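Student: Sharing a model that was predicted from the sequence below.
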Amino acid sequence: MTTSRITADVAALRASADQGLARPVAARVTELEALRRGIRTRRRDLQRALAADLGKSATESSVTEIGPVLAEIQTAVKNLRSWTRPERFSPGTLLAPSRGSIVREPLGTALIIAPWNYPVNLTLSPLVAAIAGGNTVLLKPSELAPATSRVIRSLIEEHLDPAWVRVVEGAVEETTHLLAERFDIIFYTGNASVGRIVARAAAEHLTPTVLELGGKSPVFVDEGTDLAIAARRIVWGKFTNAGQTCVAPDYLMATPATLEALVPELREAVREMYGRNPMRSADYGRIVSERHFDRLRSLVDDDLAVVGGTAGADRRQRYLAPTILAGASWDHPVMAEEIFGPILPLLPVEGPAEAIARINAGEKPLTAYVFSPSHEVEERFAEQTSSGSLALGLTLAHLGTTAMPFGGVGESGHGAYHGKAGFEAFTHAKPIVRKPLRPDTLRTIYPPYRAPRRRILGRLFR
């Protein structure tokens, strides 16, 4: 797509925003319902595209991609009128008599840059929030999931108003052109290095950003935990989408005795979910590209693999088995960066205190996971560590609720969305204060400040 076409698209969307096209709540609901119809109409096309790009089964696509978007739409349509209702407040004694309200106004024109790992969910869920907020939107799907990108573009063009939402496909060149344009908010999901590029470009126009990044999300398994249940939840959270999930468990910590007992439970959980040969499983995905496959394969130390490894790995099919590494050190290459693939290193710690210290020694993760029978241990992690979210007794599934804001902190990003939090991310909370001209009580604070007025103001501000 040419620079002139991108500029024209941005100008058209900004003109629509300036004209107030997206402001009426009824219009927003109509557009959201059109998106819902489009998703339902093209559901099979989306499933086939996700299978082509990432090897996702139709069921996994429904659970982790299409279903969450439909849930976001349902929540927004159901609650939009209450979300947009002005919130009353009292301006206080000094301004009495007066009244105040906070209204949520659209930011204007939004740019959404989506990732490849959940290319339906992480493209369309922010779109739902942006539409709910009354914005016009330019969508940039990921070029690394090309089949899904094509279907999304077709879906948007068929079912949504082009004055409201447009799609730009392409790679680095197109994204660079987009970032040179002025938007009213930029929503980016991806890695921290590109997040910095987005933030620098946004700073040129003082554009606010929501950055949904990632990091090394830790798991701690405490002594006394039901290891069979914990293993199933960890394996599901780690190996869904072949580990290509921003909140997938990145590494697991436990005492040496707990790790020894946990390994066979992890092995059994992998076998239960994906069979003895996961390559044949319809429910196990594929790595997005050969380049990513090569990076992940280089991190696998077969001498440490107690589950999986590179035996049977197939570059052409982008297949890498669910792999668990036992005995990896803290300075092993697998610990140098976010893994973002089906490799789970197990690392021994003395107990909760060391696990907390290890988490705090690194960048703040997008989420952290704790499995413990002790409420006291759970509270220690809640109070003594910082992460975008904390999940106790589960992995991954907490992202499926629209009731919880989802976002990072520090290196893992800033800003949050899902449900009402998404609506708030794409709107500005504007206070409005109303005070009658009579009686003119503000005369009390006007100069000159002679003795009587000084006494009155002294009592007001003591």
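Tutor: Looks like it came in fine.
Student: alpha carbons only for contacts and neighbour counts from here, please
Tutor: OK.
Student: all helices of the stretch 351-462 of the chain, in order?
Tutor: In the stretch 351-462 of the chain, the segments counted as helices under DSSP state H, counting those that start in this stretch are 352-361, 375-384, 420-425, 451-460.
Student: Could you check how far Val10 is from Asp184?
Tutor: Distance of Val10 to Asp184, computed by Cα to Cα, to the nearest Å: 11 Å.
Student: again with Leu399
Tutor: Going from Leu399 to Asp184 by Cα to Cα gives 27 Å.
Student: quick revisit: mind checking which of Val10 and Asp184 has more residues around it?
Tutor: Per other Cα atoms under 10 Å, whichever of Val10 and Asp184 has more neighbours is Val10, with 23 against 20.
Student: try this one side by side with the last:
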Amino acid sequence: MVIQDKVQLEKLFESQAERRWELALSGPEERIAKLKKLRSAILARSDELYVALKSDFSKPAFEAWLTEVFPCIEEIDVAVRHLKAWMKGRRAKGTLILPFASTCVRYEPKGRVLIMAPWNYPFQLLIAPLISAVAAGNCVIAKPSNKTPHTAAFIADLIACVFEPQEVAIVEGPGSTLGDLLLELPFDHIFFTGSPSVGIKVGEAAARVHAGLTLELGGKSPAILLRGANLKQASRRIAWGKFLNAGQTCIAPDYLFCPSELVGEFAIELRLAVESFYGKTEEERQASADFPRIVDKTACARLERIVKDAISKGAKLEFGGRFDVDNRYASPTLLTGVRIDMAIMAEEIFGPILPVLAYNSLDEAIEFIRARPKPLALYILGRDKKSAERLLARTTSGSVGMNDLILQIENLDAPFGGVGMSGTGSYHGFYGFKTFSHERTVLYQGPISAVEKFYPPYNTRAQQRLLGAMKKIKNIG
């Protein structure tokens, strides 16, 4: 749905106000039927999605399946399998002061929710939270990124074939203008995935209307190579995690800490991994159908600029460094001898460039990480359990990958989210359902209430006996 003006958007928002109470009364069977319909539509039209993603940034079909389609299908399957149990809520344990009462926690839809999706995984990062919101019984307005117009148009058409706009609507329009209009509306929950700078603005808008808020942001996620690691294996895993989607992944390793004596050997192994993935020469890599493009020329030019800045300040180009801005190509690039005063270490890279910082003591890496905003992910590669535990205990991050990269996001039985400047809140599986639900505590009291003994006036002998008994049970002098 293309939004022409504020009036049209407000009309859509009001139409969902009427529907939200109907959805609140919907049972698991009704919600499951909708999710199954969405699943069928995604699979039936996946080839169209691959074409859209190819048009937007040359994403290979296999990578599109692996990182865009499959995670959404899995999200639906988990919700379908468990939604009935999730919606039952849970019974709370009794307490000393409520011996005759029972308490339960109900999961109720928040109401009208806004999902604002980024461009780097334009399908998955819109549809996955949308699945959780629908499972929880909400009305949804979702805005895809206008940087991936072909995928945005596909999503809008797909959702229009599955849901009525009064329930779920995809809105399109000029990015900043439409985004500002959406943030003026009193949504019950806002789910935003994107940059920390925009996340601050979204958080301020949510605070103005007291909306629930989930921020999935980013930042500079470190990887630490430990001494004694299997260099060949670690290098291949780093190459895959870093260069997947041409490095345009919020949980990709942004930079690598490497033992100083292993930097040269690591550079050789990473080059071999890149050559086996995408081709032995720069020409082969640029021609590879398995390596995506950067989202736009502006982003590509920025990557070229920060690489040139690093080299001009003394960084060594081990391989890569090739840019074709007109065709939005940035080659897999490794830089060693990187210093923290270089532009490449001042901002999230979001591209296929890996800077390497050499370390002598693990404490150097720990101090560096702790001195900066909390990252969305942290990766540890090596079999030294003591060093790994030392890193875990002395740092914090949204998630951690031990001896592999990216894959921590795939387990839907665990929450995914950031911490501090890398985000707030989490989702996936039950955690997504919970994010879009209000946990409502309900107490059921029977004919007898122990609390009646505590009504005023507070000077009866029975009250004093009860008070004494309670203090004795709680070991209060």
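Tutor: Received the coordinates, thanks. Keep in mind that this is a model prediction, so the values were computed, not measured.
Student: sorry, back to before: of all the helices of the stretch 351-462 of the first structure, which lies closest to Pro436 of the first structure?
Tutor: Among these, the nearest to Pro436 of the first structure by Cα to Cα is helix 451-460 (20.7 Å).
Student: buried set for the closest one?
Tutor: Arg453 (16 or more other Cα atoms under 10 Å).
Student: just how off-centre is that helix within its chain?
Tutor: 52 Å (Cα atoms, centre = their mean, to the nearest Å).
Student: what does stretch 217-237 of the second structure give?
Tutor: Taking mean C-alpha positions (Cα atoms, centre = their mean), stretch 217-237 of the second structure and its chain are 20 Å apart.
Student: How about stretch 238-254 of the first structure?
Tutor: Averaged C-alpha coordinates place stretch 238-254 of the first structure at 15 Å from its chain's average position (Cα atoms, centre = their mean).
Student: which one in the first structure is aligned with Leu378 of the second structure?
Tutor: Mapped onto the first structure by TM-score structural alignment, Leu378 of the second structure lines up with Ala368.
Student: Just to check, its match is in contact with Gly215?
Tutor: No - using Cα atoms under 8 Å, Ala368 of the first structure is not in contact with Gly215, being 10.3 Å away.
Student: before we move on, the earlier item: for burial, what's the neighbour tally of the match of Leu378 of the second structure?
Tutor: 27.
Student: Over to the one 4 residues further on?
Tutor: In terms of burial, Ser372 of the first structure registers 20 neighbours under the definition other Cα under 10 Å.
Student: One more: Phe239 of the first structure?
Tutor: Neighbours of Phe239 of the first structure using other Cα under 10 Å come to 25.
Student: Next, find the distance separating it from Ser149 of the first structure.
Tutor: Distance, Phe239 of the first structure to Ser149 of the first structure, by Cα to Cα: 24 Å.
Student: Same check on Glu105 of the first structure?
Tutor: Distance, Glu105 of the first structure to Ser149 of the first structure, by Cα to Cα: 30 Å.
Student: Pro405 of the first structure maps to what in the second structure?
Tutor: Pro405 of the first structure is assigned Pro415 in the second structure as its aligned equivalent, the criterion being TM-score structural alignment.
Student: any idea how far Lys453 of the second structure is from its match?
Tutor: For Pro415 of the second structure, the distance to Lys453 of the second structure - Cα to Cα - is 44 Å.
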